[in-house]
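> Following is a predicted model, sequence given first.
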Amino acid sequence: MIEWSKTTIKEFQTSLLGWYDENHRDLPWRHDQDPYHIWVSEIMLQQTQVNTVIPYYERFMRLFPSVEKLAQAPEEQLLKAWEGLGYYSRVRNMQRAAQQLLQDYDGKWPQTKTGLQELVGIGPYTAGAIASIAFNQPEPAVDGNAFRVFSQLLEIEADITKPQTRGIFETVIRKIISKDRPGDFNQAIMDLGASFMTAKNSDNAHSPVRQFNQAYLDGRLDEFPVRSKRLKPVDKHYFALVIKTPQGYLFQQRASNELLAKLWTFPLIDGDKLKEEYPDLNEDTLSKTIESKFAAETEIKTDLQLVDAPVVKHTFTHQKWHVTLMSTELQDQPDLSHFAGQIANVEQFTTLAWPTLQKKLWSAYQKRQIKLF
């Protein structure tokens, strides 16, 4: 790992911040230093592109313009506002943190990185971003951009997939960060990582800090950041039941301890558990077995048929779901006394908080093979 002298650090700060002053992105959450605005944007930006986040952020601010409004929001409205961003635990934690701010902090934000991490769902990166941008604290904000940028600048060979590596980067960056403009420094690193020093198709030859980039100068860019291979997501198999009634389609809300907690989907049957229960299950017995299982749980009788559509695939961090569509149309309105869900027609779909998976299921069902005569 390269270590810079105080002179080099000063030269780097001057080059980076001079470029940032002339070329920084005009983003809605950068129009002020309000910690609420910074917090919401940073949570939304986790694993989501900036251009995707902007309309979500603007709508979120219209719906919940303050910590107070967020703390008081109905959960269904909150989940609907977050729909499409994924990882719904994040917005639930945001509401819990908002309530915590009001109850325990009298609505006043902690101004240190340590204090901010006392709030639910705020980790080291988000705390560093808020502390530096909102409160001018010289704290690093180490995310994927910072890992990539500084690992190349200094040829840091620590594996970024290991938890202890964050501490190495924070120690290094704390020596380099501008004490006068820490917020701008961190945002400049974000912009640098999104422009000249991207993960793919980077343009280091024209980077404003190319003379400081040791990996570029040594022809070793492809070696940094050091990252061990991720484990392959585990394959999981499900059946989604598209059950149409005279009033609409059956939907169930996922349990709070399941993936996609509290979100609405077509009823889902765990295919892997089904195979464990019925080892001799085959194509001939599949429909009747699922019909029987669904009837035992809900007392709703169905006549399920496989839908002529591709298997819907959706990848989570540690799981890859393969969902097969099955459908039926009930002539009479079913008794929902034992069904943990509701009926919604197409016009009501926009009122339900759908995960991306459900959007894929509905799209696949709409595009199912239709015979033309």
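Good, I have the coordinates.

> CA atoms for contacts and neighbours, from now on please.
Fine.

> Kindly tell me how buried V346 is, as a neighbour count.
Per other Cα atoms under 10 Å, the neighbour tally for V346 reads 9.

> show me the contacts for it.
G248 (Cα atoms under 8 Å, 6 or more residues apart in numbering).

> Name the SS class of L241, please.
With DSSP: H, G, I helix; E, B strand; the rest coil as the basis, L241 sits in strand.

> Touching, it and Q252? I think so.
No - contact criterion Cα atoms under 8 Å: L241 and Q252 do not qualify, at 10.4 Å.

> quick one: the strands in this structure?
Ranges of strands in the chain, per DSSP state E, are 234-245, 248-253, 264-265, 268-270, 305-306, 312-315, 319-329, 341-344.

> and those strands as a markdown table, adding distance to F147 and mean neighbour count?
Listed next are these as a markdown table, based on distance: least, Cα to Cα, whole Å; neighbours: other Cα atoms under 10 Å:
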| stretch | distance to F147 | mean neighbour count |
| --- | --- | --- |
| strand 234-245 | 27 | 19 |
| strand 248-253 | 38 | 20 |
| strand 264-265 | 36 | 24 |
| strand 268-270 | 38 | 16 |
| strand 305-306 | 47 | 16 |
| strand 312-315 | 24 | 16 |
| strand 319-329 | 25 | 19 |
| strand 341-344 | 44 | 17 |
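
> and the comparison structure, right after this:
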Amino acid sequence: MIDDSAKAAARLLSWYDRNRRDLPWRAKPGEAVDPYRVWLSEIMLQQTTVPAAAPYFRNFTERWPTVRALAEAPLDDLLVAWAGLGYYARARNLHKCAQAVVSLHDGRFPGDEAALLELPGIGAYTAAAITAIAFARKATVVDGNVERVIARVFAVADPLPNVKPTLRKLAATLTPDERPGDYAQAMMDLGATVCTPRKPKCMLCPWTEFCEARAAGIAETLPRKVAKTEKPTRRGTAYWLLNPDGAVLLRRRVESGLLGGMTEIPSTAWQAEAPDGAALAVHQPLALSWRALPGLVRHTFSHFHLELAIVTAQAGDGWREAEGLWVPIDRLSDQALPSVMVKVARHALAHA
């Protein structure tokens, strides 16, 4: 049990000074912290691992080294650079937020949580992280790693997600006034490298003596989670249509909803049942003789599995009547294709 929060914070910060991770967005000791890099990394790390986010972060900061540069970039360029990172609403909000920082704050991120929360795409966690890390102001930063550490230190057995407010309140009791940014990053590092989901390295933990879950022998069982319901499966058919020049037809999805604003290979709606002949005819880009390709493309989103069949056809003289954008196959990588559509393209090229 932690009855001396100052002692606990000092112990953790001492451990962090010796063991901090070298991350591309993290300022080195003695370096000034750039709020833009903190914000960009925190948005990228939502629902994404550090190894997956790192190359995207390097690419973004090389192409757009400031929030003003990002705000002035065409959204399509940003979406292409984001492709493969997933959860594309983050990319659209990233652009909106950069523009808001420029228009409302003259290109400088505000330094308090309330003002940060007014910006597009910034929630409680990100606002706290920017406040603590970029501006060295006291704020309680709670991500999945921190939740795990707090649940174990205080032996909180109630399951996620309902217990999140309790974990945040407990975390707030430990947040120090001094070095709040380093403390926030120390908590993240502790959860990522020592207090791991499986087989936590308790003997290496600076908080071993404080951890109630370790004392009770239940550390690896925490935090507990409500059993997940099985994801449903949706089905559809994608249309791989080539014109006489060998270009493939693409179109842009509507701005709202799943993959909003992204480029896609035309398809039917994604529903529980595979589309019948009537549905295939309604959604086809051109009335042609379509040939089914062998196999299915499978992809998993956060809330459902997707199975896509692919049909292909060659457009004749009326190819210009199709609504969308004709793109040479060797230029597909220039488009903002989400991962599922990259899979469709690869499958079609392998089997057409």
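Right, received. Where do you want to start? Here the structure is a predicted model, which means the values were calculated and not measured.

> what TM-score do we get after superposing?
Here the superposed chains carry a TM-score of 0.92, computed using TM-score structural alignment, normalised by the length of structure 2; 347 aligned residues with a Cα RMSD of 2.1 Å.

> List the buried residues for the lengthiest helix in structure 2?
For structure 2, the helix that runs over the most residues, judged by DSSP state H, is helix 89-105. By 16 or more other Cα atoms under 10 Å, the buried positions in helix 89-105 of structure 2 come out as 89-102.

> what's the answer for stretch 108-115 of structure 1, then?
Per 16+ other Cα under 10 Å, stretch 108-115 of structure 1 contains these buried residues: 109-113.

> List the contacts of that stretch.
Here stretch 108-115 of structure 1 has contacts from 35, 101-102, 116, 124, 127-128, 130-131, 135, 137, 139, using Cα under 8 Å, 6+ apart.

> how long is it end to end?
Separation of the first and last residues of stretch 108-115 of structure 1 by Cα to Cα, to the nearest Å is 11 Å.

> shared neighbours of L241 and Q252 of structure 1, which are they?
Both L241 of structure 1 and Q252 are contacted by 266-267, under the criterion Cα under 8 Å, 6+ apart.

> Sketch out the helices for the stretch 151-300 of structure 1, chain order is fine.
Under the criterion DSSP state H, counting those that start in this stretch, the stretch 151-300 of structure 1 contains helices at 165-176, 182-193, 214-217, 271-277, 283-298.

> just to revisit the earlier point, I'd like the buried residues of helix 89-105 of structure 2 as JSON lines, with distance to F60 of structure 2 appended.
Shown next, in JSON lines, are the buried residues of helix 89-105 of structure 2 (distance: Cα to Cα, whole Å):
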{"residue": "A89", "distance to F60 of structure 2": "17"}
{"residue": "R90", "distance to F60 of structure 2": "14"}
{"residue": "A91", "distance to F60 of structure 2": "11"}
{"residue": "R92", "distance to F60 of structure 2": "14"}
{"residue": "N93", "distance to F60 of structure 2": "15"}
{"residue": "L94", "distance to F60 of structure 2": "12"}
{"residue": "H95", "distance to F60 of structure 2": "12"}
{"residue": "K96", "distance to F60 of structure 2": "16"}
{"residue": "C97", "distance to F60 of structure 2": "15"}
{"residue": "A98", "distance to F60 of structure 2": "13"}
{"residue": "Q99", "distance to F60 of structure 2": "16"}
{"residue": "A100", "distance to F60 of structure 2": "18"}
{"residue": "V101", "distance to F60 of structure 2": "17"}
{"residue": "V102", "distance to F60 of structure 2": "18"}
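
> and which of these is nearest T229 of structure 2?
When these are compared for distance to T229 of structure 2 (Cα to Cα), A89 wins out at 24.0 Å.

> Assess the claim that the closest one and L259 are in contact.
Yes - here A89 of structure 2 reaches L259: they are 7.1 Å apart, a contact under Cα under 8 Å.

> Could you tell me which residues make contact with the residue nearest to L160 of structure 2 when sequence neighbours are not counted?
Using Cα to Cα, 6 or more residues apart in numbering and skipping the chain neighbours, the partner closest in space to L160 of structure 2 is K225 (4.6 Å). Going by Cα under 8 Å, 6+ apart, K225 of structure 2 touches 159-161.

> neighbour-wise, which of those leads?
Of the contacts of K225 of structure 2, with other Cα under 10 Å as the count, L160 tops at 17 neighbours.

> re the thing from before, just checking the distance from the longest helix of structure 2 to the centre of its chain.
16 Å (Cα atoms, centre = their mean, to the nearest Å).

> other SSEs contacting it?
Judged by 3 or more Cα pairs under 8 Å, 6 or more residues apart in numbering; DSSP states H and E, helix 89-105 of structure 2 is in contact with helix 35-45, helix 67-72, helix 75-82.

> Enumerate the positions of the second one that are buried.
What that stands for is helix 67-72 of structure 2. In helix 67-72 of structure 2, counting by 16+ other Cα under 10 Å, buried: 67-68, 70-71.

> R179 of structure 2: which of those is nearest?
When the buried residues of helix 67-72 of structure 2 are ranked by distance to R179 of structure 2 (Cα to Cα), V67 comes first, at 25.4 Å.

> now the strands of structure 1 in TSV, with distance to A81 of structure 1?
Converted to TSV, the strands of structure 1 look like this (distance: least, Cα to Cα, whole Å):
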stretch	distance to A81 of structure 1
strand 234-245	25
strand 248-253	17
strand 264-265	14
strand 268-270	24
strand 305-306	33
strand 312-315	21
strand 319-329	24
strand 341-344	19
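
> Out of the ones you listed, flag the one nearest G18 of structure 1.
Closest among the strands of structure 1, using Cα to Cα: strand 312-315, at 40.8 Å.

> on contacts alone, who are the packing partners of that closest one?
Counting contacts by 3+ Cα pairs under 8 Å, 6+ apart, strand 312-315 of structure 1 packs against strand 319-329, helix 356-366.

> Which residue in structure 1 aligns with S103 of structure 2?
Using TM-score structural alignment, the equivalent of S103 of structure 2 in structure 1 is Q103.

> And that match, how far from I122 of structure 1?
Between Q103 of structure 1 and I122 of structure 1 the distance is 17 Å, computed by Cα to Cα.

> and what of K108 of structure 1?
Distance of K108 of structure 1 to I122 of structure 1, computed by Cα to Cα: 16 Å.

> Check L63 of structure 1 too.
With Cα to Cα as the criterion, L63 of structure 1 and I122 of structure 1 are 22 Å apart.

> repeat for V142 of structure 1
13 Å.

> Could you do G144 of structure 1 as well?
Note on G144 of structure 1: its distance to I122 of structure 1, by Cα to Cα, is 16 Å.
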